[in-house]
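Chemist: Let me see the structure of the following:
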Amino acid sequence: MAKYTETEYEKESNKSVLLRLLAYAKPYWHWMLLAFLLVLCITGLELYRPVLVGDAIDEFIGKGNFNGIKQTAVIYLLVLIGSFVCNFFQTWILQLTGQSIIYNIRQEVFEHVHKLSLRFFDITPVGRIVTRVTNDVEALNEMYANILVKLFKNLIKIVGLAVVMLSIDIRMSLYSFILLPVIIGLTLLFKTISRATYRVVRTKITFINTYLSEHLSGMKLIQIFAREKEKYEEFKEKSRDLYRANFKEMMVFAIFRPSIYILSIISLVIILWVGGNSVLAGTVSIGTLYIFIQYIGSFFEPIQELAEQLGTLQSAMASAEKIFTIMDEKPMIENPRNPVNLPAIKGRIEFEHVWFAYEEENWILKDVSFVIEPGQRAAFVGATGAGKSSILNLIGRYYDIQKGKITVDGVDISELSTEQLRGAIGQVQQDVFIFTGDIKSNIRLKNDEISDEEVHQAAAYVNAADFIEKLSNAYEETVTERGATLSAGQRQLLSFARTLAYDPAILVMDEATANIDTETEQLIQEALEKLMEGRTTIMVAHRLSTIQHADKIIVMHKGKVRESGTHQQLLNVDGIYKKLYELQLQ
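Modeler: Here you go, the predicted structure:
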């Protein structure tokens, strides 16, 4: 098997990333081709301008031919107008195409993130994902909108300048190229250093975005414990790291640009020295000397831009690597190729010898078996870490089990589409998430199939209409991120209304009344009695008073089912449930 050095691996990786990036431009190849053709026109016109003036100096100025000078001026004006028109259309095409490609990439990344399993979000900071979808995607814009075409333009310009200069005077051209090896060496050095600095900058940006995302979300906790000063110092250090990385990147440019400029001045001095002597000797015309003076400035400019564009390309490649890291992340939960389509889910749930672990064999559930019949009300109780919430997550197939089988209406949930399975399950969590928008949009969650009337009915069912209609704008009332302007009880009532609006066959409640005051809880209990009628209901609660009327209570302990029965049956057994009940009574 062939062995590769680290550099060779990096080249292969860059090649792979570049090919994937170019694939996004494929649908716009005709526009990109037009942009390249315009670049050829622009380059040709730029090369022609010094020749036009140089020829005019030799043929018209020296002979006093004023008509020839006027004719040259008109042609020069037409060349400038042609350059302007070509530049305008090239810029317009590239910006439009670049923004279209970036839009597609951003949409694809966000869509892919939605498909990823909950485990990915358990272990990946939100700030890192946000950076990928925003900063890193935007870093590609410069590549598509400018860099690719400008790289082509500068390469063509360098080659064109060299060819034209050699065709005019080989001796003068060789003197012009005398510092070219030094320039190539500096360019390669700049490319290597800039690539490293770009990667560091992208990494530091990710770190600071991750930090901001986490600490802005937890600002209330920071203020409660008066840790503002300490957190400020932490942020200051991370901000200083980003500053240092940006400073190093700036210093690389600050050294490279003047170096190339100095070399171009030295080359110009050489041409003036050699060309001036040649003009005096009568071997070179003044017009030719003018052309070479103009070309020297034009020759070094694209070399400098080329190096910088290669650096920017490396920045885009670094961002693309991070984007493709997420894009290559495979969803742990995949839909079957030919899913079983149930006419309607009735709600019979069965666990058959289920073993489950989030990581390796650190088992959360151990050989768990139970059956919940359609329309039955089942409750799970037990100490923290017993596996209750994990069971709820497994019913919706947010995670896959390692051993055993979970069925809904007799069908293994791995054979059902996640859309049908999760569409039949209404979940109410302890920690309610409220989106920025209004009351109505938070109940229907952008589902236009749910009418305003159904939204109102759902709110009335859970007694949420009472507080909603007291708001100044009722269902149109604006709510901020995470529902900060609403009380915990109001947010939970909205969550109930949201679940009811989707009319699920299976109702799942994970500590749904934990954060609600007694008065609000009574309102919800009234609504739940109506809601649970005819639906399979699964509850997790620490307060046993809320689940006493369940048809079946399953007691979990250290990942296993220890007891099962009704409230009264379990009290008659001197077991875990009775101890928990007596403890709460005390």
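
Chemist: rest of the way, CA atoms for contacts and neighbours
Modeler: Will do.

Chemist: Quick check: end-to-end length of stretch 341-348?
Modeler: 16 Å (CA to CA, to the nearest Å).

Chemist: Can you mark which positions in it are buried?
Modeler: Under the neighbour-count criterion of 16 or more other CA atoms under 10 Å, stretch 341-348 has Ile345, Lys346, Gly347, Arg348 buried.

Chemist: which of these sit farthest apart?
Modeler: Ile345 and Arg348 (8.2 Å; CA to CA).

Chemist: Find residues that contact each of these two.
Modeler: When contacts are counted by CA atoms under 8 Å, 6 or more residues apart in numbering, Ile345 and Arg348 have Val408, Asp409 as shared neighbours.

Chemist: name the helices or strands packed onto the helix or strand in which Met539 is found?
Modeler: According to DSSP states H and E, Met539 maps onto strand 536-540. With contacts defined as 3 or more CA pairs under 8 Å, 6 or more residues apart in numbering; DSSP states H and E, the packing partners of strand 536-540 are strand 377-382, strand 506-510.

Chemist: tell me, which helix in the chain spans the most residues?
Modeler: When the chain is parsed with DSSP state H, its longest helix is helix 228-281.

Chemist: ok, then the element right after it?
Modeler: Heading C-terminal from helix 228-281, the first helix or strand you meet, by DSSP H and E, is helix 286-327.

Chemist: What helices and strands are in contact with that following helix?
Modeler: Partner elements for helix 286-327 (3+ CA pairs under 8 Å, 6+ apart): helix 6-25, helix 29-56, helix 66-115, helix 137-142, helix 148-168, helix 180-217, helix 228-281.

Chemist: ok, and which of the ones you listed has the densest surroundings?
Modeler: The highest mean neighbour count among the helices and strands packed on helix 286-327, using mean count of other CA atoms under 10 Å, belongs to helix 137-142: a mean of 21.

Chemist: who's in contact with that one?
Modeler: Applying CA under 8 Å, 6+ apart, the contact partners of helix 137-142 are Gly98, Gln99, Ile102, Ile105, Arg106, Thr312, Ser315, Ala316, Ser319, Ala320, Ile323.

Chemist: Another for comparison:
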Amino acid sequence: MAKKSGNAFDFGLFKRLVGYTNPYRFTFYFVGLAAVLLSIFAVARPYLLQQAIDTGFVPKNENLILEYVVLMLVVLFLEVIFQFLFIYFANWLGQEVIRDIRVKLFDHMMLFKKQYYDQSAVGRLVTRAVSDIETIASIFSEGLFMIFSDLLKMIVILGFMTYKSWQLTLIVLAILPLILYATRVFQKKMKTAFEEVRTQVSNLNSFVQERITGMKIVQLFTREETEYTNFRSINEKHKKGWVKTVWYNSIFFPIAEMSSSVTIGLIVWFGGLRAAEGDVITLGVVIAFIELSQMLFRPLRQIADKFNTLQMGMVAASRVFAILDTDARVENKGTIQLKNISGAIDFDEVRFSYLEGEEVLKGVSFSVNSGDTVAIVGATGAGKSTIINLLNRFYEIDSGTILIDDKDINTIDLKSLRSHIAVVLQDVFLFADTILNNITLNNPDITEQQVTEAAKEIKIHDFIMSLPDGYHYNVKERGAMLSSGQRQLISFLRAYVTNPEILVLDEATSSIDSHSEQLIQDATDKITEGRTSMVIAHRLATIKNADKIIVMDRGLIVEQGTHTELLEIDNGYYKNLYDVQFSTVTE
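Modeler: Sure, this is the predicted structure:
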């Protein structure tokens, strides 16, 4: 990864990045060859101009002049063709590389533990996966090959100049150290500046995304002015980061331009005098040197500019690789493929903590028989949802064992494990897509007919058909076009069509509207029928009908039993909970 220091370049990071061009070696080498040819063409034009002046214009040989003009046109034509191929394939290579990196990054992030996303700003991750990766493309399209081409041109030009006149070459070289020193300083300053710019871009993206997503809260609590002030502050930091890069540019480029002008003046003064005295330095050589010196200094100025682009790409690459190097994936060492399981679940002395030293589950043990419905109740923070997260291996337990059909879930292939468990969450997430695609999640094995039949079985087909376009109704972002109860019904159907052996309802019936209440209850009865179900619920009917109720408090199971058994415990936790929260609920 790139170090956040003033170091001008990180070759380890660069080598890693170039490694992504291996599948496109032919294109990579072709672009390099095009750069070599362009450097040769760049020297050929001044040489032909010098020959035209010295052997054509001075002796007034019209035929020779015509020949050199034609040759210059041919060289110019070839230069244009290879310039086109160079630019096109350099950009093509860049796009191929970032496509591969973006796919690899997304695939890597898909396997992260839920804990990683709990601790990471979504806006920052979006910046890494979108704009940062796009910036990496410029390393190939505007940075790496352009710099290589320019450096090659400079070497060829210096060699040709030395061959033609070492005296005039020394004049040019006398000014060159100033340009090189300024370029070196410029590179270091720009790297630091661009690191700051990328940081501020991430902060800006995170802030904007969170505020737009939570705009309802901002407006409900009249936080518009406060958030506006905060945004101005973040935006000001972003502006200052960019202004710093403009400041460095405004210093460097005038120095480069002044050095170039001084060089031309010295060449004209010294070379002109020698040409007038009939020295080996001819008029053609002087004119060629004027053009060659410009061609020598222009790449220097462009290299500095391209190095800016390269630095931005390298900074972006270091941030992307930081995520790729993050080891936050759930270890999938399981080899067992579950098939037709009965759905028996056992928790044995399970301990878990989100933060080290702060246990959420403190040695939890319970069993769920195949086909039973178990309700888990308790106050907020008791550890109810944590049990669900651990069953799906969204987090890794600290100690203990979780078994499904007497098999440790760590020995089961992760995809196989989750394919047998369906979860209906309280906070239903729907994609900006059709109802059908939100139910099937684009699984080609689930047909529209299967979805329709399943909807009829849980009695929500009529509700879906009442919407415009029915199953092809677009629910927009996060299901904004549906009520919370309607979204909940969609999530029930999404779980039901997968025909899971184990069903989890995580407070799935706690936030529904009155119109959807009966539909939700009917759907619950249907989808829990004949399968192992774990229900975290507040509704009396669901809890009363459960085969077992597990009562949790502060990470411990304090009571277990049926509804009737628990109510018989004098001053029991569940009885008190029932009296306070449930006794007023009409069944």
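
Chemist: how close does the most centrally placed residue in structure 2 get to Ile549 of structure 2?
Modeler: Most central in structure 2 under CA atoms, centre = their mean is Ala129, positioned 1.5 Å from the mean C-alpha point. Using CA to CA, Ala129 of structure 2 is found at 44 Å from Ile549 of structure 2.

Chemist: swap in Ser510 of structure 2?
Modeler: Ser510 of structure 2 is 17 Å from Ile549 of structure 2, by CA to CA.

Chemist: more crowded one of the two?
Modeler: Using other CA atoms under 10 Å as the criterion, Ser510 of structure 2 and Ile549 rank with Ile549 on top: 25 against 15.

Chemist: and that one, what pairs with it in structure 1?
Modeler: Alignment of Ile549 of structure 2 against structure 1 is given by TM-score structural alignment, with Ile553 as its counterpart.

Chemist: Same question for Thr498 of structure 2.
Modeler: Alignment note: Thr498 of structure 2 maps to Tyr502 in structure 1; criterion TM-score structural alignment.

Chemist: what's the neighbour count on the nearest residue to that match once chain neighbours are set aside?
Modeler: In space, not counting the residues next to it along the chain, Tyr502 of structure 1 is nearest to Gly426; the distance is 7.3 Å by CA to CA, 6 or more residues apart in numbering. Gly426 of structure 1: 22 surrounding residues under other CA under 10 Å.

Chemist: Same check on Glu291 of structure 2?
Modeler: Neighbourhood size, Glu291 of structure 2 [other CA under 10 Å]: 16.

Chemist: Show me what it lines up with in structure 1.
Modeler: Per TM-score structural alignment, Glu291 of structure 2 is aligned with Gln294.

Chemist: Please apply the same query to Val315 of structure 2.
Modeler: Val315 of structure 2 maps onto Ala318 in structure 1, by TM-score structural alignment.

Chemist: contacting residues for that match?
Modeler: In this structure, Ala318 of structure 1 makes contact with Tyr198, Arg199, Arg202, judged by CA under 8 Å, 6+ apart.

Chemist: mind running it again at 6 Å?
Modeler: Arg199 (CA atoms under 6 Å, 6 or more residues apart in numbering).

Chemist: likewise Gln427 of structure 1?
Modeler: Shown in contact with Gln427 of structure 1 (CA under 6 Å, 6+ apart): Val508, Met509.

Chemist: any idea how far Thr498 of structure 2 is from the counterpart of it in structure 2?
Modeler: Aligned against structure 2 by TM-score structural alignment, Gln427 of structure 1 finds its counterpart in Val423. Distance from Val423 of structure 2 to Thr498 of structure 2, counting by CA to CA: 11 Å.

Chemist: what is in contact with these two at once?
Modeler: Common contact partners of Val423 of structure 2 and Thr498 (CA under 6 Å, 6+ apart): none.

Chemist: what does stretch 447-466 of structure 1 correspond to over in structure 2?
Modeler: Using TM-score structural alignment, stretch 447-466 of structure 1 pairs with 443-462 in structure 2.

Chemist: and what of stretch 263-281 of structure 1?
Modeler: Using TM-score structural alignment, stretch 263-281 of structure 1 pairs with 259-277 in structure 2.

Chemist: and stretch 214-227 of structure 1, which stretch of structure 2?
Modeler: With TM-score structural alignment as the criterion, stretch 214-227 of structure 1 aligns to 210-223.

Chemist: what comes up buried for the matching stretch?
Modeler: Val218.

Chemist: And stretch 360-378 of structure 2, by the same measure?
Modeler: 360-365, 368-378.

Chemist: Show the end-to-end separation of that stretch, please.
Modeler: 13 Å.

Chemist: All good on my end, thank you.
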